[in-house]
Structure formats: C-alpha cells, structure tokens
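Asks: Sequence first, then the predicted structure, then my questions.
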Amino acid sequence: MTSSSSSRPKILVTRRQFQDQVDRLNEVSDALVLDRPAPAKPDELRVAATNAHGIFAHITDAIDASVMDAAGSNLKVIAEFGVGYDNIDVDVASERNIAVANTPGVLTETAADFGFTMIQAAGRRIAESDRFVRRGEWQWFEPLDLLGVDIYGSTLGIVGFGRIGSAVARRAVASGMNVIYLTRSQPEEDYGCERVNSLNELLERSDFVSIHCPLTPETNQLIGAAELKRMKPEASLINTARGPIVDTEALTTALQNGDIAYAALDVTDPEPIAPDHPLVSLENVTIVPHIASATVGTRRKMSEMTVENILATLNGKLPPNCVNADRINWG
C-alpha cells in the first residue's frame, strides 16, 4: 500500500496501476494505491476508502453503500477502469450526488479482436489441441482426430450489438460468416447482418453464439438450461461479456451431455472459477482469466481515461464519461 499524507484530496486506487498515471494523480492529490497481488476484501476496501474524494475502481471491487459511507461526504467520483460498471451501485451513488464514470470506446477494437479469436479457438478446438500435445499424445498425423468446424460459411449469432458486438460482426463478415444479431436498440451500422426478433431464433439458427450484452437484472442468467437445449449440438457458446449472463451449472451439464459442442469463456460465474469446478475439467471448454482488453496499449489508455475522469471532478467538472450525468446536480 502506497500513499502520502497532506490536506490535499485523497484518491483511492484499488489495484496496482501504471505508475505514470498514479503520478498524474499525485500532482494534484494524494493517491492511496492498494498495491497487492489480490483485490482488497470488503472490510479492507472500506477502511482504505475513508475520506476519499475519488475512487479509481476495478471490476473486482464491490463499490456499494458501505464503501460510500466510509468515504463520506468527500466522495465526488467513482471512476471505473473499464466499460462495464455493474460492480458499482449507481443508484446509491446518484442519490448521494456522486458521479460514476467508465472508459467507453477505448477497448472496443481490442475486445472485438479477442472475441473473434475466441470464436476461432472454439471452432478449431485450439486449447484442446494444445493440451493434447502437452500430454504427449501427438504421435503421428491422424486424419480424423480433433476435427473442428469451419468458421467460413457458418452462422454467428451475436447477443448484444453495441460497440463490441458490432465490431465482432465486422470481423466475422470479413471472414465469410453469416451474422445474425439480437439487440434492443437500432444499431448505427449492421454491416449487412440480419437482425432477429428473439433469442430463441438466434440460438436455434447459430453455429456460434457470442455474448456481448451488459449484465443487467434482465440479462442475469439469460442463458440457462432451456436456452442451451435450443442450440445445435454442434454449436459453440462464447462469452466475453459477464459471467452471470450464463448459468454455469447449466453450461457444465450441457457440455457434459453433448447438448452443445464447445464453450469459450473469458468470464465465469463465480469469477475466478475454482480450479476443481467440474467445468474446468472438461476438454470441450476454453477458459481464460478475463483478458479481453489485456493489451499494453489498451490497458494504458483505459488507465489514462480513468485518471482524466477523476481529474475533471477535482476541477469541479463532471467526468467526460459520466454514466449518471442526468442524475447529478453539483450546482
């Protein structure tokens, strides 16, 4: 834990960050950085947040009323390092006139690159094949081993056609996939893709289902046992959005029973998933540790944008990327 003390505003940075961005905060405030391998426990987070003017938050932090209580009336901004902010109680923050900000746009292309990579990894059984070699089972060329499915010419169903979902669609169309999608709002551009009217239709028609919607009360457990049974037995499910959108136990059962062929997950529920969970032992699943935005360039830009959101509030302005601006009144 690193900090300095004075009468200047206090900014809590809940995880290790790029030092040059911490230095930017320290030019005008005192940054308390929780520099540790694991996320802070709830009680540690509350103690660290005491009298904070701003919180540089991460997905691993549950920023709820108790954390805001600990910060007290000083707290003006909770700036999320990422696009999703379901770890923050925005309603409570808004009631207390606390701005909540995120980092939209900056990670779109990187996350879309990764999402499309996971589609290919599922279709061609990349992780499974890697494990096959590492176990010493590759003895000779076998014409009928580890057969995947073609990406070209297959149908991709995208659930959530926002920035990232539509960017995945661009990549899929360029690779010769047929793309259908489900979304609540009319997209600015659909790249010749087909909009469907129901989740059931998307599940039944798709060879690959890729999830890109936000986690909300409506999308929590959106994909359960009934939905998985609607998918083709040769289909793959890809989730690079939020773990709770998919029922983990139902997915495990579907993969075990052959209801679907494969899953590729950047997110899980719970997260992280225990290494002894039955899902982890399955050959027909690829699981990686929430790394869709994990490139040096993108993570640096996310850090820069988070700092800019905080610095704006120290100057008495709303953050450039305030998600609850219509509920904030600073006079």
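Replies: Now that the structure is in, tell me what you want to look at. Residues are numbered from 1 along each chain as shown.
Asks: use CA for all of it now, contacts and neighbours both
Replies: Noted.
Asks: List the contacts of residue 286.
Replies: 121-122, 127-128, 263-265 (Cα atoms under 8 Å, 6 or more residues apart in numbering).
Asks: That one: what secondary structure?
Replies: State at residue 286, reduced to three classes by DSSP: H, G, I helix; E, B strand; the rest coil: strand.
Asks: what about it, distance to residue 238?
Replies: Residue 286 is 9 Å from residue 238, where distance means Cα to Cα, to the nearest Å.
Asks: who does the strand or helix carrying residue 67 touch, helix- and strand-wise?
Replies: Taking DSSP states H and E as the criterion, residue 67 maps to helix 65-71. Judged by 3 or more Cα pairs under 8 Å, 6 or more residues apart in numbering; DSSP states H and E, the packing partners of helix 65-71 are helix 42-48, helix 90-95.
Asks: joint contacts of residue 286 and residue 238?
Replies: In contact with both residue 286 and residue 238: 122, 263-265, using Cα under 8 Å, 6+ apart.
Asks: For the residue nearest the centre of the chain, give me its contacts.
Replies: The centroid of the chain falls nearest to residue 241 when counting by Cα atoms, centre = their mean (4.5 Å). Residue 241 is in contact with 211-215, 266-267, counting by Cα under 8 Å, 6+ apart.
Asks: What of residue 10?
Replies: Contacts of residue 10 by Cα under 8 Å, 6+ apart are 29-32, 51-54.
Asks: From the rest of the structure, what touches stretch 91-99?
Replies: Contacts of stretch 91-99 (Cα under 8 Å, 6+ apart): 64-65, 68, 75-78, 100, 318-319, 322-325, 327-330.
Asks: 10 Å instead?
Replies: Contacts of stretch 91-99 with the rest of the structure, by Cα atoms under 10 Å, 6 or more residues apart in numbering, involve 53-54, 63-65, 68, 72-79, 90, 100, 309-310, 313, 317-319, 321-330.
Asks: Give me the distance between the two termini of that stretch.
Replies: 11 Å.
Asks: for it, the distance to its chain's centre please.
Replies: On the basis of Cα atoms, centre = their mean, to the nearest Å, stretch 91-99 sits 23 Å off its chain's mean C-alpha point.
Asks: Next up, a structure to set beside the first:
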Amino acid sequence: MADRDTIFSTHTLHPEVTEALSELGDLVIAPEPTPAAITEGARGASIIVVRAPIPAEIFAREPNLRAAVRHGAGLDMIPMAAATEAGVLVANVPGVNAVTVAEHVMWSSMALLRRYPMVSSDLRNDGWARGRAHSDHGLEISGRTIGIVGMGHVGRQIARIATAGFAMRVLGVTSHPESLPDGATLASLDEALEAADILVLCCPLNDKTRGMIGRDQLAAMKPDAILVNVARGPVVEEQGLAEALAAGRIAGAALDVFDTQPLPQDHPFMALPNVILTPHMAGITAESMLRMGQGVVHETRAILSGGKPVNFCNPDVWPRYRERFLADT
C-alpha cells in the first residue's frame, strides 16, 4: 500500500471538511496557530491548509510539499516568492465568504449609526434613561452614501446589499471600473472620503494600499462619517485613527483587522466608546467555514491527483512543479 500524503492545517476545520480531507490523506492539525507550531507541524506535509501566516523557510525545507491552499482569499499569509522558488503551488478559495463579510459590514455600520456600543454600555452601567438618551442622535442607514474601497467579491456584494436593501448611493473606488456592479458610481478615493457617510475598506494589502488611510485622509472625512475596515490592519494608520476617533473628528469605526493580531489589551482602540472591535472574524460563520473548506477539499483533490488547482495563484511555478512531481507522467 502506497504511503498516504500528509495534509497539514494551521487550524481546526469544519467537521465535514475534516472528514473529506482525512479521506485524501493523513490530516494533521497544528496544536496552536503560532509560527513555531506551524513550522514543526508542517514537517512531511504534501499540502498545507493556510489560515495563519506560514514561515517562509518551510517551503525550501519540505521536499514533498506540493501546495499551500489558502482557506479563504487573501494571500498575505503565504510568502509567494518563497513558495514559487521552491516549486510549490499556491491556490486560494476566493469569493465564498463575500456574503458573510458584507453582512458584517452592514450590521456593524448600522450598530454604529444607532450608537449601539454607547447605548449598551450606558444602559448596563448607568440605567435605562442614560442608554435611551442616545436614541435622539441615532441615524438611519437607508439613503446614505457608502464608499467602498476595493471592488472584488466582497465589495460587489456590499454594493448589492446597500443598493437593493437600503437604497444607498454607492461610490466604488477601484482601478478596475469594469468590476462595478449596477447602481454603483466610480469614484476616486478623495471623492469617496469627502462624500461617504460610511467608508468601507475591503481592498487587498499591497504597496499601494499600505497606509492608504492616514491622518490627511481621515481629516477629509465628514465628522459624522464612520470607517469600516475588513481589509487588513496596515491599510489604516492606527495611531491617526485612534486620535481622530478620540477627538470626534469622525463619528466611529468598526475594525475587524489590526496591525498586530491578537490586538493588545492596552491598545488605544480598547478604550474608545465609539468603536466596534471584532477579532478578524468578519468572514467567519458556520456557512462560510463550510464553503471555504469545500473549496480547499476540491483544490487538494485536484492537486493530489496530478492536476492544476482551479484558483492557481502562482502559475509561473508550473514548470518547476512538473519537474518535482510529474516528471515521469
């Protein structure tokens, strides 16, 4: 009987996905998603299922490593150059959690507009009347202007909900105008900053977007506007944002991603009443976890069968990969 492939995952997976991957190989789960545990746990792996950053040295070290398959869309957890140099395929599962993230954006935006963090805190700590007093300052989301920075799967889904569900004016900031859905208007970042009641960041992290929202950009926003970040933490200059929120220069923020994760307990965001903080979970529900996992199973099955992944993120690696694993076929 031939040796079974080892499939290593940085995290526990949906039960159905665990069962399916276990049929394809010996599934190993990291005891914790730390660099040390991942580096040790990936020994002997043919496939790495990625939900945490992967140390670059793993790719050159592992002679049997065929692929890193991202459980999701963002590729910033995978050192692409190291993978390609080592002849390792990289695949991802884009779009399957777009609805999940879009719903997170809408509920957190509505909660901020209705001042839910302060209502809840004051009701619990100071009584009914103190909590209810915030209602006079609450705002409806319907008919407002939403600026969406990044028009990938997530951005388009937010635009559809905003337009069809709340009759909002949608401004799309993108370098790909053809990606705008019906009802959205192309805008520059400066135009979106000036006009948006809600500014949503759902763009990839790269050299162009790193630090894109700094003090100058925050100063250009309306004082009653809110910022929602479901992109990556470094897209926003955190100290400048904390200062703007504390001074009331913008009304609030819903933040799911941060420069340092987990977010330190002494971070300035922790003390701000006009901020909703979530631990990088905007794209995670039971439904999205299953869909992402099913995508991982599909890609893993294809790769272990000698084929190419459907969502092939580093196609230039294919000749090197063929030399490593398919030379005799």
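Replies: Yep, that arrived. All figures in this text were calculated on a predicted structure; none of them were measured in a lab.
Asks: returning to what we had before: out of the contacts of residue 241 of structure 1, which sit inside strands?
Replies: Of the contacts of residue 241 of structure 1, the ones assigned to strands by DSSP state E are residue 211.
Asks: Can I get the contacts of residue 241 of structure 1 in JSON lines including distance to residue 9 of structure 1 and neighbour count?
Replies: JSON lines is the format used below for the contacts of residue 241 of structure 1 (distance: Cα to Cα, whole Å; neighbours: other Cα atoms under 10 Å):
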{"residue": "211", "distance to residue 9 of structure 1": "40", "neighbour count": "25"}
{"residue": "212", "distance to residue 9 of structure 1": "37", "neighbour count": "25"}
{"residue": "213", "distance to residue 9 of structure 1": "36", "neighbour count": "22"}
{"residue": "214", "distance to residue 9 of structure 1": "33", "neighbour count": "19"}
{"residue": "215", "distance to residue 9 of structure 1": "33", "neighbour count": "18"}
{"residue": "266", "distance to residue 9 of structure 1": "36", "neighbour count": "21"}
{"residue": "267", "distance to residue 9 of structure 1": "35", "neighbour count": "24"}
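Asks: Format the contacts of residue 241 of structure 1 as JSON lines; extra columns: distance to residue 42 of structure 1.
Replies: Shown next, in JSON lines, are the contacts of residue 241 of structure 1 (distance: Cα to Cα, whole Å):
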{"residue": "211", "distance to residue 42 of structure 1": "29"}
{"residue": "212", "distance to residue 42 of structure 1": "29"}
{"residue": "213", "distance to residue 42 of structure 1": "27"}
{"residue": "214", "distance to residue 42 of structure 1": "24"}
{"residue": "215", "distance to residue 42 of structure 1": "22"}
{"residue": "266", "distance to residue 42 of structure 1": "24"}
{"residue": "267", "distance to residue 42 of structure 1": "21"}
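Asks: which residues of structure 1 does the biggest helix by length in structure 2 align to?
Replies: The longest helix of structure 2 (DSSP state H) is helix 286-304. Aligning helix 286-304 of structure 2 against structure 1 (TM-score structural alignment) gives residues 296-314.
Asks: How far off centre is that stretch?
Replies: Centroid displacement of stretch 296-314 of structure 1 relative to its chain, using Cα atoms, centre = their mean, is 17 Å.
Asks: Please, which helix or strand holds the counterpart of residue 135 of structure 1 in structure 2?
Replies: Aligning on TM-score structural alignment places residue 135 of structure 1 opposite residue 125 in structure 2. Assessed by DSSP H and E, residue 125 of structure 2 sits inside helix 116-126.
Asks: After superposing, tell me the mean distance of that helix to structure 1.
Replies: Relative to the matching residues in structure 1, helix 116-126 of structure 2 has an average distance of 2.1 Å after the fit, by mean Cα distance after the TM-score superposition for structure 1.
Asks: Tabulate the shared contacts of residue 286 and residue 238 of structure 1 (TSV), appending neighbour count.
Replies: As requested, these are exported to TSV (neighbours: other Cα atoms under 10 Å):
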residue	neighbour count
122	28
263	28
264	26
265	24
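Asks: Just the closest of these to residue 203 of structure 1, please.
Replies: For those, the minimum distance to residue 203 of structure 1 (Cα to Cα) is 13.9 Å, reached by residue 263.
Asks: Quick one: map the closest one onto structure 2.
Replies: So, by TM-score structural alignment, residue 263 of structure 1 is matched to residue 253.
Asks: before we move on, what SS does that match have?
Replies: What three-state DSSP gives for residue 253 of structure 2 is strand.
Asks: Pretty sure it sits against residue 223.
Replies: No. Under the criterion of Cα atoms under 10 Å, residue 253 of structure 2 makes no contact with residue 223, lying 12.0 Å away.
Asks: Show me whatever sits in contact with both of those two.
Replies: residue 245.
Asks: okay, now the aligned partner of residue 206 of structure 1 in structure 2: neighbour count?
Replies: Aligned by TM-score structural alignment, residue 206 of structure 1 pairs with residue 196 of structure 2. Per other Cα atoms under 10 Å, the neighbour tally for residue 196 of structure 2 reads 23.
Asks: who's in contact with residue 196 of structure 2?
Replies: Residue 196 of structure 2 touches 144-148, 169-171, 221-222, 224-227, counting by Cα under 10 Å, 6+ apart.
Asks: And the residue in structure 2 that residue 226 of structure 1 lines up against, which helix or strand is it part of?
Replies: Residue 226 of structure 1 maps onto residue 216 in structure 2, with residues paired by TM-score structural alignment. Per DSSP H and E, residue 216 of structure 2 falls inside helix 215-220.
Asks: Report the mean deviation for that helix after fitting onto structure 1.
Replies: So helix 215-220 of structure 2 averages 1.0 Å relative to structure 1 (mean Cα distance after the TM-score superposition for structure 1).
Asks: If you count contacts, what does the following helix or strand past that helix end up packed against?
Replies: Scanning forward in sequence from helix 215-220 of structure 2 by DSSP H and E, the next helix or strand is strand 226-229. In this structure, strand 226-229 of structure 2 packs against helix 98-113, strand 145-149, strand 198-201, strand 252-255, strand 275-277, with contacts taken as 3 or more Cα pairs under 10 Å, 6 or more residues apart in numbering; DSSP states H and E.
Asks: what's the mean deviation for the following helix or strand past strand 226-229 of structure 2 versus structure 1?
Replies: Following strand 226-229 of structure 2 in sequence order, the next helix or strand is helix 238-246 (DSSP H and E). On superposition with structure 1, the mean distance recorded for helix 238-246 of structure 2 (mean Cα distance after the TM-score superposition for structure 1) is 0.8 Å.
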